[in-house]
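In: No letters, just coordinates:
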């Protein structure tokens, strides 16, 4: 059941008795494959967790057998990544029908102007770039409710994804609700914590609520739009 030859495509790794890890070549592959997996998820599967280069599938005694999960992961990944496949049509339709999560942002972050200067922009241009596109939740991590967001399209003006360097010295405390950039990602800190991302704004949105179902406001595969508000 476990495939380990990385030269021929997606790779399976056993993760104990109730999980299988699917390794992929890039974050772009993860987005495509996770979308297709979510659309064909077997009944009883406990969890499906994307990361930067992997997707973890978790089952248990009441769910599908581990061997069957591995077969499903590989077959679905190979279909989704086949030339011209473009992922699952059903998943794309469901994604487009799902309403975007709107996060209202005050673009008052301490790193806004410096970050814009690093990118050769004015602060207003960086704000416009951040609000002009939909963002996709690629995966979650770091802290409960923290989502790694990727833009759905490149900026037509610069013709490439923006690459934002992290702070050379991380902050010991980043306030909850800080809207930040790092690498090719955007994110919102759900709670006060250390961090090295560049803070460009703040929001009052609640990213994690133990009483909600699901508790995370932003879940993998979801779409997000940032809207500027004046403090």
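Out: Thanks, I have the structure now. Computed from a predicted structure; not experimentally measured.
In: hey, let's count contacts and neighbours off CA atoms from now on
Out: OK.
In: Neighbours of residue 8, how many?
Out: For residue 8, the count of nearby residues is 8 (other CA atoms under 10 Å).
In: And for residue 79?
Out: There are 16 residues near residue 79, going by other CA under 10 Å.
In: residues in contact with stretch 207-214?
Out: Residues from elsewhere that reach stretch 207-214, judged by CA atoms under 8 Å, 6 or more residues apart in numbering: 144, 145, 146, 188, 189, 190, 215, 216, 217, 218.
In: is it true that the last one touches residue 138?
Out: Same thing as residue 218. No. Counting by CA atoms under 8 Å, residue 218 sits too far from residue 138 to count as a contact (9.9 Å).
In: so where do the strands sit in this structure?
Out: 11-14, 19-23, 47-50, 54-58, 101-105, 135-140, 147-151, 171-174, 178-182, 185-188, 193-195, 198-202, 223-228 (DSSP state E).
In: quick one: which of the ones you listed is nearest residue 90?
Out: strand 223-228 (16.3 Å; CA to CA).
In: relative orientation of that closest one and strand 178-182 in degrees?
Out: Counting by axes from the mean of the first three to the mean of the last three CA atoms, to 10 degrees, strand 223-228 lies at 110 degrees to strand 178-182.
In: distance between strand 223-228 and the chain's centre?
Out: Relative to its chain's centre, strand 223-228 lies at 14 Å (CA atoms, centre = their mean, to the nearest Å).
In: another one to put next to it:
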């Protein structure tokens, strides 16, 4: 096991495998690789008592039933997986192209963001939509994707005064990350636009549309096209895969 990897207790029924202390694509690959290996081992019966594995930017937490297993048994099962952690490659995630209506009512912070970085609104849109983002993790609320990495020029601190209400589908930036709000909620990120695609469906077999390791590109659309797509989504006429043109070889959850 790499000396950088730490095994930490997270209460009496969880174990966290920590790979580092930064937001970094290399750490994300290590987390996703271990997550995939743990899933394969659990399916083969090698991790009895495992309830769930939760990936983050830099760690993987394993939740287990203490009546069926213990930390020592979980750690022993992980040992061979961690022994080759440095050489393991994560499976490629799926590639998504999601529509976004930038600016106006959909993106109330677009103009202010442009002013803050000394650019035009069109330049901000080109920078944001011209970048491929990797989903680092889901958190904050169900289906909320933390995606990196923003171009250096777009990296701004969070708003000094968070909003009490951010509309669902809002596409936002803060620090080095971009995100999409699946639900209405408070929020302190800069809102550039809005995406009509539903990111979380509790009735679906896989409720979250995106998963850690997926890649996302944004496609600018007009306000009229956004309204058409939003109406189709509300009517159940637009399948979730409509904006996923392809999955990378070996991809999938």
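Out: Noted; the coordinates are in hand. Because the structure is a prediction, the values reported are computed rather than measured.
In: so what's the counterpart of residue 19 of structure 1 in structure 2 up against?
Out: If you follow residue 19 of structure 1 across to structure 2 using TM-score structural alignment, you land on residue 14. Counting by CA under 8 Å, 6+ apart, residue 14 of structure 2 makes contact with 61, 62, 63, 64, 71.
In: Identify the residue nearest the fourth one in space, chain neighbours excluded?
Out: When the adjacent residues along the chain are set aside, residue 64 of structure 2 lies closest to residue 50, with 4.3 Å between them (CA to CA, 6 or more residues apart in numbering).
In: mind checking how far the most centrally placed residue in structure 1 is from residue 69 of structure 1?
Out: Note on structure 1: the residue nearest the mean C-alpha position is residue 138, at 1.8 Å, using CA atoms, centre = their mean. Per CA to CA, to the nearest Å, residue 138 of structure 1 is found 22 Å from residue 69 of structure 1.
In: quick one on the thing from earlier: now do the contacts for the residue nearest to the centre of structure 1.
Out: By CA under 8 Å, 6+ apart, the contact set of residue 138 of structure 1 is 27, 30, 31, 50, 51, 52, 147, 148, 149, 150, 220, 221.
In: Need the counterpart of the fifth one in structure 2.
Out: Alignment note: residue 51 of structure 1 maps to residue 56 in structure 2; criterion TM-score structural alignment.
In: Quick check, its match in contact with residue 137.
Out: Yes. The pair residue 56 of structure 2 and residue 137 qualifies as a contact (CA under 8 Å) at a distance of 5.2 Å.
In: which one of the two has more residues nearby?
Out: When residue 56 of structure 2 and residue 137 are compared for neighbours, residue 137 comes out ahead with 24 against 19, by other CA under 10 Å.
In: so who does the nearest residue to residue 120 of structure 2 once chain neighbours are set aside touch?
Out: Nearest residue to residue 120 of structure 2 in three dimensions, chain neighbours excluded: residue 114, at 5.3 Å (CA to CA, 6+ apart). Neighbour list for residue 114 of structure 2: 120, 121, 123, 124 [criterion: CA under 8 Å, 6+ apart].
In: Ok, residue 190 of structure 1 next?
Out: The contact partners of residue 190 of structure 1, taken as CA under 8 Å, 6+ apart, are 143, 144, 145, 146, 176, 177, 178, 206, 207, 208.
In: Would you format the strands of structure 1 as TSV with distance to residue 79 of structure 1 included?
Out: Shown next, in TSV, are these (distance: least, CA to CA, whole Å):
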stretch	distance to residue 79 of structure 1
strand 11-14	14
strand 19-23	14
strand 47-50	18
strand 54-58	15
strand 101-105	29
strand 135-140	20
strand 147-151	23
strand 171-174	42
strand 178-182	32
strand 185-188	27
strand 193-195	38
strand 198-202	38
strand 223-228	24
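In: Nearest to residue 94 of structure 1, out of these?
Out: Of all those, strand 223-228 comes closest under CA to CA, at 11.6 Å.
In: Can you state the residues of structure 2 onto which that closest one aligns?
Out: Matched against structure 2 by TM-score structural alignment, strand 223-228 of structure 1 falls on residues 215-220.
In: circling back: now for residue 218 and residue 138 of structure 1: what residues contact both?
Out: With CA under 8 Å, 6+ apart as the test, residue 218 of structure 1 and residue 138 both reach residue 147.
In: Just tell me what residue 101 of structure 2 corresponds to in structure 1.
Out: So, by TM-score structural alignment, residue 101 of structure 2 is matched to residue 106.
In: quick one: that match and residue 203 touch, right?
Out: Yes. The criterion here is CA under 8 Å, and residue 106 of structure 1 meets it with residue 203 at 6.3 Å.
In: Tell me how far residue 78 of structure 1 lies from residue 9 of structure 1.
Out: 8 Å.
In: Which member of the contacts of residue 14 of structure 2 is positioned nearest residue 176 of structure 2?
Out: Relative to residue 176 of structure 2, the closest of the contacts of residue 14 of structure 2 is residue 61; by CA to CA it sits at 23.9 Å.
In: Nearest spatial neighbour of that closest one, chain-adjacent residues omitted?
Out: The shortest distance from residue 61 of structure 2 to any non-neighbouring residue, by CA to CA, 6+ apart, is to residue 16 (4.1 Å).
In: count of residues packed around that neighbour?
Out: 19.
In: Flag every buried residue along the longest helix anywhere in structure 1.
Out: As assigned by DSSP state H, the longest helix anywhere in structure 1 is helix 66-80. By neighbour count on 16 or more other CA atoms under 10 Å, the buried set for helix 66-80 of structure 1 is 66, 69, 70, 72, 73, 74, 76, 77, 79, 80.
In: Which strands and helices lie in contact with that helix?
Out: For helix 66-80 of structure 1, the elements it packs on are strand 11-14, strand 19-23, helix 27-39, judged by 3 or more CA pairs under 8 Å, 6 or more residues apart in numbering; DSSP states H and E.
In: again, 7 Å this time
Out: Packed against helix 66-80 of structure 1, as judged by 3 or more CA pairs under 7 Å, 6 or more residues apart in numbering; DSSP states H and E, are the following elements: strand 19-23, helix 27-39.
In: Mind putting these into TSV with distance to residue 199 of structure 1?
Out: Rendered in TSV, the data for those read as follows (distance: least, CA to CA, whole Å):
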stretch	distance to residue 199 of structure 1
strand 19-23	31
helix 27-39	23
